[in-house]
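>>> This is a predicted model, with the sequence first.
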Amino acid sequence: MNSRVVNILVPVISIIIGLIVGAIVMLVSGYDPVQGYIALWEGIFGDSYSIGNTIRQITPYILAGLAVAFAFRTGLFNIGVEGQLLMGWLAAAWVGYAVDLPRIIHLPLALLAAAAAGAFWAFLVGFLKARFNVHEVISSIMLNYTALYVMNAIIKQITDGGYKTETVAETATLRWQWLRDITDNSSLHLGIIVALLMVLLMWFILEKTTRGYELKSVGFNHHASEYAGMSVKKNIILAMTISGVFAGLAGAMEALGTYQNASIKAAMSGIGFDGIAVALLGANTPLGVVFGASLFGSLKYGALNMPNAAGIPEEIVSIIIALIIFFVASGYIIRVVLEKMGKKKEAK
């Protein structure tokens, strides 16, 4: 069987198995799985309002997934996407209300500020890895919590003890009235266009540029790349920095689109950590991340309808998502089965 076909079938089969096992969990827990999945479907696609909010939910997941996937493709594990996202969130919110400029300049400037903040936070991880050989998992986890408390401290400082920043100016918001009108006043915003442009950018960098080839080469084999004359340290730092750009923009989606401010947080948003699952579901490819984020975001938003429409707690959806991730992570078994089936067909 063609390897490309196998790569497509593995996550699809994993999702189907996850949904089936999820139905069994609902049944065992005393809930009607048919009603549960109908409620989930209606929560996602029931009307234009639901569709708009679902797309809005998907948007930051795409960018967080790209951040994780880009690092994976270059041999790094960026588990610090959450912290980079928070830094991007804060930077975008601050530029969004503190600067008075025309929309054509203000909005791009706020997005660039978020990208720069995320890139800087990820650069620290790359620098520590390249210069002192500090494992990126350790440093990025630590910087996640540093970002959380730095963000809270800065918000308190710039608001004189308040708990959230001012609302971003109209010239910096990602919201567009036309999108809200066609989706029955949902929270859909222009961020989805930014996210899809970043999907194309990641594909272009990795597949169509010499630098992208170097980044993948260094991730695949440090020693061979160094022997070929590539700067391993430089590429490690660059890979993490680019990954941070995507993460910072994910924060901008929340700051300029969904919430239109930055507020003090008692805990992580979770989007950055969910990006790991999104990248895993998408096999670390740009297009795969779009599908992974679509599944993840749809389930997250659709879950909100399950308690009201079917009396099923949202935790059941969390179990279903966890099951899907489990089966995707165990995809090696499914891959082996599919390859054996393909060999049998060829033998016949």
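Yes, it's here.

>>> CA only for contacts and neighbour counts going forward, please
OK.

>>> Can you report how many residues neighbour the residue nearest to residue 182 when sequence neighbours are not counted?
Nearest residue to residue 182, sequence neighbours excluded (CA to CA, 6 or more residues apart in numbering): residue 48, at 7.4 Å. For residue 48, the neighbour count with other CA atoms under 10 Å is 17.

>>> Likewise for residue 326?
When counting by other CA under 10 Å, one arrives at 15 neighbours for residue 326.

>>> just to revisit the earlier point, the residue nearest to residue 182 against residue 184, yeah?
Yes. Residue 48 is in contact with residue 184 according to CA atoms under 8 Å; the separation is 6.2 Å.

>>> so where do the strands sit in the stretch 151-300 of the chain?
Remark: no strands are assigned in the stretch 151-300 of the chain by DSSP state E, counting those that start in this stretch.

>>> picking that back up, got a list of what the residue nearest to residue 182 touches?
182, 183, 184 (CA atoms under 8 Å, 6 or more residues apart in numbering).

>>> ok, structure two:
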Amino acid sequence: MERDSKLKTFVENIKFPLLAILLSFLIGALFIIWTGNNPLVAYGALLSGSLGGLDRFGQTLLKTTPLIFTGLAVSFAFRCGLFNIGAEGQYVIGALTTVAAGYIFNSIFGDLPRFIFIPLVMLAGALGGALWAAIAGFLKSKLGVHEVITTIMLNYTSIHVSNFFVRTALNPSTLEGTTQKAYTVLLPESARLTQLKEIIPWFGYSSVHTGIFIAIICAIIAYFILFKTTLGYEIRSVGQNSHAAEYGGISVSKNLVLAMIISGMFAGLAGATQVAGLNYKVDMAPISPGYGFTGIAVALVGKNHPLGVLASALLFGILSNGARRMQIEGIPKEVVGIIQGIIIIFIAGERIIKFVSEIRERRNRKCNVEGVN
């Protein structure tokens, strides 16, 4: 009986996202036909470019990795009733603190063993994102400042903070006396994640690294925290009804801050794994890379469930990596953006329908009560 109930809940949760994905691909096919191309050729190129071989699949996983982290960041906060739009800024700060920690630890202790150095820089990235997110959590819990406003503002602030350190304290010209660069010092080699092609040569040109395994482990940890611990129960209770949770003895203020801190840790780890596994430095840039904003879409499609985020991030990774192959076949790369946008519209439409139906039910109950009286 319990198994049937869980199966029914699972089907209900995935039914609408799958329908949204199917419809978005059908509508995308109409746009492809409109451009004078064959949808079968386009989608064949999409699958071939993202899944056609271990090297291409590796590149898909590479693009999926940061999206898992930022999707987890958004979904975890949302479970507490918080809309964390600041995963982008937390990603940037996480990347910056990873490089800073690598340089500081290397300067003090020299070339540390990988099994010590890598966890240290990962922890630094996670703490950087957590501290940045904690600002919004504190302002929300203590002063009632809406997290959407603060996280958007902190996104822009993070870029300027990062660029400041890239130009000054972490610039090679400052530390090594060389010509000023538009990037930070490089992360020491013993602090870098292993690329899978070094272990499995079949990954070919792919730059996918062990950060993908860290991301999967984090999704499992997020699931365990939310659904198997007292903290997770409290966070979900606050997200469902903060007044009822407070009446039941749950500290709303504490859980708001904790949810944002954990959310920021996931986003910070996205920056940490990108630096330690791929870039090895932080570049000075006028804009952020966009992983945090895509993470919002990943969380929505994944129904704010950690395991759903894994599947959703893979979908967006496939679309992102396959877009280049589609472009080679003469298909406009904007088609992928259209598909992603339509998926989000359908997912948002489901929430709007539920919201409207809940309002109607409340009105009907109110009318029934007034009719009885």
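Received the coordinates, thanks. This structure is a prediction, so every number in the text was calculated from the model and none was measured.

>>> overall similarity of the pair, as a TM-score.
Once superposed, the chains reach a TM-score of 0.92 (TM-score structural alignment, normalised by the length of the first structure), with 335 aligned residues with a CA RMSD of 1.8 Å.

>>> Any of the contacts of residue 48 of the first structure buried? List them.
The neighbour-count test (16 or more other CA atoms under 10 Å) marks residue 183 as buried among the contacts of residue 48 of the first structure.

>>> tell me which of the contacts of residue 48 of the first structure is nearest to residue 63 of the first structure?
Among the contacts of residue 48 of the first structure, residue 183 lies closest to residue 63 of the first structure (CA to CA), at 22.6 Å.

>>> How much space separates that closest one from residue 295 of the first structure?
To residue 295 of the first structure, residue 183 of the first structure is 20 Å away according to CA to CA, to the nearest Å.

>>> And residue 207 of the first structure, by the same measure?
Distance, residue 207 of the first structure to residue 295 of the first structure, using CA to CA: 25 Å.

>>> What of residue 59 of the first structure?
Applying CA to CA to residue 59 of the first structure and residue 295 of the first structure gives a distance of 12 Å.

>>> So these two - more neighbours on which side?
A direct count of neighbours by other CA under 10 Å for residue 59 of the first structure and residue 295 places residue 59 higher, at 27 against 17.

>>> which residue is nearest the middle of the second structure?
Nearest to the geometric centre of the second structure sits residue 70, at 1.4 Å (CA atoms, centre = their mean).

>>> Secondary structure element holding it?
Element membership for residue 70 of the second structure (DSSP states H and E) is helix 54-78.

>>> Run the chain-centre distance for the lengthiest helix in the second structure.
The longest helix of the second structure (DSSP state H) is helix 334-372. The chain centroid and the centroid of helix 334-372 of the second structure are separated by 25 Å under CA atoms, centre = their mean, to the nearest Å.

>>> Can you mark which positions in that helix are buried?
Using 16+ other CA under 10 Å as the test for burial, helix 334-372 of the second structure gives 335, 336, 338, 339, 340, 342, 343, 344, 346, 347.

>>> Please apply the same query to stretch 223-240 of the second structure.
For stretch 223-240 of the second structure, by 16+ other CA under 10 Å, it's 223, 225, 226, 231, 232, 233, 234, 235, 236, 237, 238, 239.

>>> What is the nearest of the residues you listed to residue 265 of the second structure?
Residue 265 of the second structure lies nearest to residue 225 out of those, by CA to CA, at 13.7 Å.

>>> That closest one -> the first structure?
Matched to the first structure by TM-score structural alignment, residue 225 of the second structure sits across from residue 205.

>>> Next one: its match relative to residue 211 of the first structure, how far apart?
Residue 205 of the first structure sits 7 Å away from residue 211 of the first structure when distances are taken as CA to CA.

>>> again with residue 14 of the first structure
Plainly put, residue 14 of the first structure is 34 Å away from residue 211 of the first structure if you go by CA to CA.

>>> just residue 336 of the first structure next, same as before
From residue 336 of the first structure across to residue 211 of the first structure, the span is 34 Å (CA to CA).

>>> Please apply the same query to residue 47 of the first structure.
For residue 47 of the first structure, the distance to residue 211 of the first structure equals 44 Å [CA to CA].

>>> what's residue 6 of the first structure in contact with, if anything?
By CA under 8 Å, 6+ apart, the residues touching residue 6 of the first structure are 335, 338, 339.

>>> and which of the residues you listed is nearest residue 126 of the first structure?
Ranked by distance to residue 126 of the first structure (CA to CA), those are led by residue 335 at 33.2 Å.

>>> Surely that closest one touches residue 10?
Yes. With contacts counted by CA under 8 Å, residue 335 of the first structure reaches residue 10, the gap being 6.2 Å.

>>> Brilliant, that's me finished.
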